[in-house]
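In: Here you go, sequence then predicted model.
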Amino acid sequence: MSAPPPNKSEGDGQSEETFMSHLVELRNRIMRAGIAVIVVFISLVYWAPNIFHLLARPLLQNLPKDGKMIVTDVTGSFFVPMKVTMMVAFVIALPVVLYQIWAFIAPGLYMHEKKLVVPLVSSSYILFLFGMAFAYFVVFPTIFRVMAHYNAPLGAEMSTDIDNYLSFALTMFLCFGITFEVPIVVVLLVRMGVLTIAKLKQIRPYVVVGAFIVSAVVTPPDVLSQLILAVPLMILYELGIIAARLIVGKDKPKIVEADSIDPS
């Protein structure tokens, strides 16, 4: 006697229940990540003016004697420090956010993928912070000093709106944070077999040209500012090649020749 055919409605119900459970878990993970950001923000909101002043320090230190920051929006003096504080809170709480993402996708990953994701995410976070620090301590003072030098012969007063400065700072942070992810991208491309180390060396001249094109688009139109982005980009590309050789080279399985196999 043959077994009865599976009930299609039961299978659909189980898949729908599984889908709903994933949605509920995703909602919970997003809520926990959001709560972490909000808790850090509430902890820092009292010092919002000080946090903005810390962000504006590279500009304030390089403004000419009569230069100053201005507010052109009625609510700008309140909302701009709040925006800066919220973004600082997000950066501080980012490990918690990344953990929630990891906890959601981890059950669907293989063991070797789990071993790859943890160091990949942690190194990406650290490199992004290094990129932001490089922009704050090196790029900002250099660019503002150059712009103040260009502005002096014009006899124009150098005054910057705090909202425009925030937009500029966030753009620079994002650009240099992404730039410092280049070694991770190179290692992934080699690990996934998209490119080989020999190919990466072969396209090096194109990378140099691309680095200067990107720096010309992102940074102010002076040679020094462009070099500040282009040179680290090329150095990070070379570091990515070295890291790919060390990491991927270790993971390559040893090839056993057929002649060395014992037929017994």
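Out: Looks like it arrived, so ask away.

In: Every contact and neighbour count from this point should use C-alpha atoms.
Out: Fine.

In: Name the residues that touch stretch 61-76?
Out: With Cα atoms under 8 Å, 6 or more residues apart in numbering as the test, stretch 61-76 has contacts from 60, 77, 141, 144-145, 148, 157-163.

In: quick one: residue 160 is in a strand?
Out: Yes. Counting by DSSP: H, G, I helix; E, B strand; the rest coil, residue 160 is part of a strand.

In: wait, what's in contact with it?
Out: Applying Cα under 8 Å, 6+ apart to residue 160 gives the contacts 68-70.

In: Narrow those residues to those in strands?
Out: Residues of the contacts of residue 160 located in strands (DSSP state E): 68-70.

In: Narrow the residues you listed to those that are buried.
Out: residue 69 (16 or more other Cα atoms under 10 Å).

In: out of the ones in strands among the contacts of residue 160, who's nearest residue 122?
Out: residue 69 (36.6 Å; Cα to Cα).

In: State the distance from the closest one to residue 140.
Out: Remark: distance between residue 69 and residue 140 (Cα to Cα, to the nearest Å) = 15 Å.

In: rewinding a little: now the contacts of stretch 61-76 in a markdown table, with distance to residue 28?
Out: Listed next are the contacts of stretch 61-76 as a markdown table, based on distance: Cα to Cα, whole Å:
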| residue | distance to residue 28 |
| --- | --- |
| 60 | 43 |
| 77 | 35 |
| 141 | 42 |
| 144 | 44 |
| 145 | 47 |
| 148 | 49 |
| 157 | 51 |
| 158 | 48 |
| 159 | 46 |
| 160 | 42 |
| 161 | 39 |
| 162 | 36 |
| 163 | 34 |
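
In: Quick check: ChimeraX command selecting the buried ones in those residues.
Out: Those of the contacts of stretch 61-76 that count as buried under 16+ other Cα under 10 Å are selected in ChimeraX with:
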select :60,141,144,145,148,158,160,162,163
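
In: Quick check: the two most widely separated of the contacts of stretch 61-76?
Out: Pairwise distances across the contacts of stretch 61-76 (Cα to Cα) peak at 24.9 Å, for the pair 77 and 145.

In: show me where the stretch 51-200 of the chain has helices.
Out: Secondary structure of the stretch 51-200 of the chain by DSSP state H, counting those that start in this stretch: the helices cover 76-105, 111-134, 140-151, 162-179, 182-191, 197-202.

In: Out of those helices, flag the one nearest residue 235.
Out: Closest among those, using Cα to Cα: helix 182-191, at 9.5 Å.

In: which parts of the closest one are buried?
Out: Of all the residues in helix 182-191, those buried under the rule 16+ other Cα under 10 Å are 182-184, 186-191.

In: likewise stretch 167-185?
Out: Of all the residues in stretch 167-185, those buried under the rule 16+ other Cα under 10 Å are 169, 172-184.

In: Quick one: residues contacting residue 173.
Out: Contacts for residue 173 were tallied using Cα under 8 Å, 6+ apart; they are 131-132, 135-136.

In: Next one for the comparison:
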Amino acid sequence: MKNKNQAEMSFLEHLEELRWHLVRSFLYIFVFAVLAFIFKNIVFDVILLGPSKPDFFTNRLLCGLAEDLSMPVLCINQEPLSLQNINMTGQFTTHLWVSFLAGVIVAFPLIFWEFWRFIKPALYKEEVESSRGAIFFASILFTIGILFAYYIISPLSVHFLGNYQVSEQVDNIVNLGSYIGTVSSIILASGILFELPMFIYFMSKVGLVTADTLKKYRRHSIVVTLALAAIITPPDVISQILVCLPLILLYEAGIIIARGVEYRRSKELAKQ
């Protein structure tokens, strides 16, 4: 029996329902974007520009390890990164874009909740019960991905790209938009990629993937993971390995999740 009222909703009623979910989602984004716009000092000076500063947590940790292990190469981002703005509207448009992006990131649990409320009436009662906690786990995975990119990938990327030189005659004076675009794309891409187990869960629920299929294409997934790591990280081996390892582990976790979904489905069929 469906977890909804007996009367079937028409196509237009579905569209109306979807419209209100989208309106509320955009409202959440707008509210958090306005807050990010107001508190720009925290968003820019503390958060976004943090990975480029010597006192950033990861930079201090790596420099401490460099001293303990006598490996100076581990100490990163000790020189201030020179940033500049070359467009008249550059700083203002960057401010707007970052505020919107911050709104999306902070509002993600609420956006996912709205999505869940929209599809929930179309699910069977058993499916709703077995999917409890989806919002919580999706939010946790997204947050872990964001923090992983912010504290691990971003400082390494800033150090590598900010100090890379084709010639000593060429100084790196980084454009503000380029810096923000690099850091924000890495952070957002990592948050989305860490949703892989949730994606596999829903795909296996509707029968589009199985644990055997995922195991069969495990080698292919490693190649895809390497390609994704090459896209969202600078072209150095350490950063790519740091991205690949969590994604491979998440894929393996997806196999376990798919196997669990299949096991519960077989038990339900056996009861019928």
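Out: Right, received. Where do you want to start? From a predicted model like this one, the values you see are computed outputs, not experimental measurements.

In: ok so, going back, would you reformat the contacts of residue 160 of the first structure as CSV and include distance to residue 244 of the first structure?
Out: Output for these, formatted as CSV (distance: Cα to Cα, whole Å):
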residue, distance to residue 244 of the first structure
68, 47
69, 45
70, 47
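
In: circling back to that earlier point, between the buried residues of stretch 167-185 of the first structure, which is closest to residue 18 of the first structure?
Out: Checking those against residue 18 of the first structure with Cα to Cα, the nearest one is residue 184 at 34.3 Å.

In: counterpart of that closest one in the second structure?
Out: In the second structure, the residue paired with residue 184 of the first structure is residue 198, using TM-score structural alignment.

In: Tell me which residues touch its match, please.
Out: Residues in contact with residue 198 of the second structure (Cα under 8 Å, 6+ apart) are 134, 137-138, 254.

In: List the buried residues for the helix ranked longest in the first structure?
Out: For the first structure, the longest helix by residue count, based on DSSP state H, is helix 8-44. Neighbour counts over helix 8-44 of the first structure (16+ other Cα under 10 Å) mark 26, 29-30, 33, 36-38, 40-41, 44 as buried.

In: Could you check how many residues crowd around residue 231 of the first structure?
Out: Neighbours of residue 231 of the first structure under the rule other Cα atoms under 10 Å: 15.

In: Mind telling me what element it is part of?
Out: For residue 231 of the first structure, the host element (DSSP states H and E) is helix 223-251.

In: In the first structure, what range does stretch 223-231 of the second structure match?
Out: So stretch 223-231 of the second structure sits over residues 209-217 in the first structure, by TM-score structural alignment.

In: Give me the mean deviation of that stretch from the second structure.
Out: If you overlay the two and look at stretch 209-217 of the first structure, the average distance to its match in the second structure is 2.3 Å (mean Cα distance after the TM-score superposition for the first structure).

In: That stretch: how far from the chain's middle?
Out: 19 Å (Cα atoms, centre = their mean, to the nearest Å).

In: what's the answer for stretch 105-121 of the second structure, then?
Out: Mean C-alpha position of stretch 105-121 of the second structure versus that of the full chain (Cα atoms, centre = their mean) differs by 16 Å.

In: List the buried residues in it.
Out: 105-116, 118, 120.

In: Check stretch 53-70 of the second structure too.
Out: Result for stretch 53-70 of the second structure [16+ other Cα under 10 Å]: buried residues 53-54, 56, 58-60, 62-64, 66.

In: before we move on, the earlier item: for the longest helix of the first structure, the distance to its chain's centre please.
Out: In terms of Cα atoms, centre = their mean, the centre of helix 8-44 of the first structure is found 24 Å from the chain centre.

In: swap in stretch 44-55 of the first structure?
Out: Distance of stretch 44-55 of the first structure from its chain centroid, counting by Cα atoms, centre = their mean, is 23 Å.

In: Same check on stretch 177-197 of the first structure?
Out: That offset, for stretch 177-197 of the first structure, works out to 14 Å (Cα atoms, centre = their mean).

In: next one: stretch 234-251 of the second structure
Out: In this view, stretch 234-251 of the second structure has its centroid 14 Å away from the chain centroid, taken as Cα atoms, centre = their mean.

In: Equivalent analysis for stretch 63-83 of the second structure, please.
Out: Distance, stretch centre to chain centre, for stretch 63-83 of the second structure: 27 Å (Cα atoms, centre = their mean).

In: once aligned to the first structure, how far is stretch 259-268 of the second structure on average?
Out: Here the mean offset of stretch 259-268 of the second structure against the first structure after fitting is 3.7 Å, by mean Cα distance after the TM-score superposition for the first structure.

In: Tell me which residues of that stretch come out buried.
Out: Under the neighbour-count rule (16+ other Cα under 10 Å), stretch 259-268 of the second structure has 259, 261-262 buried.

In: How about stretch 235-252 of the second structure?
Out: 239-244, 246-248, 250-252.

In: what do you get for stretch 121-139 of the first structure?
Out: Neighbour-count burial for stretch 121-139 of the first structure, counted by 16+ other Cα under 10 Å, picks out 121, 124-125, 127-132, 134-136, 139.

In: just stretch 43-51 of the first structure next, same as before
Out: Buried residues in stretch 43-51 of the first structure, counted by 16+ other Cα under 10 Å: 44-45, 48-49, 51.

In: List just the nearest of those to residue 206 of the first structure.
Out: Relative to residue 206 of the first structure, the closest of the buried residues of stretch 43-51 of the first structure is residue 51; by Cα to Cα it sits at 40.2 Å.

In: could you redo the buried residues of stretch 235-252 of the second structure as CSV and give each row distance to residue 232 of the second structure?
Out: Putting those into CSV (distance: Cα to Cα, whole Å) gives the following:
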residue, distance to residue 232 of the second structure
239, 10
240, 9
241, 12
242, 12
243, 9
244, 11
246, 14
247, 13
248, 16
250, 17
251, 18
252, 21
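
In: Closest one to residue 209 of the second structure out of those, please.
Out: Here the nearest of these to residue 209 of the second structure, counting by Cα to Cα, is residue 251; it sits at 12.7 Å.
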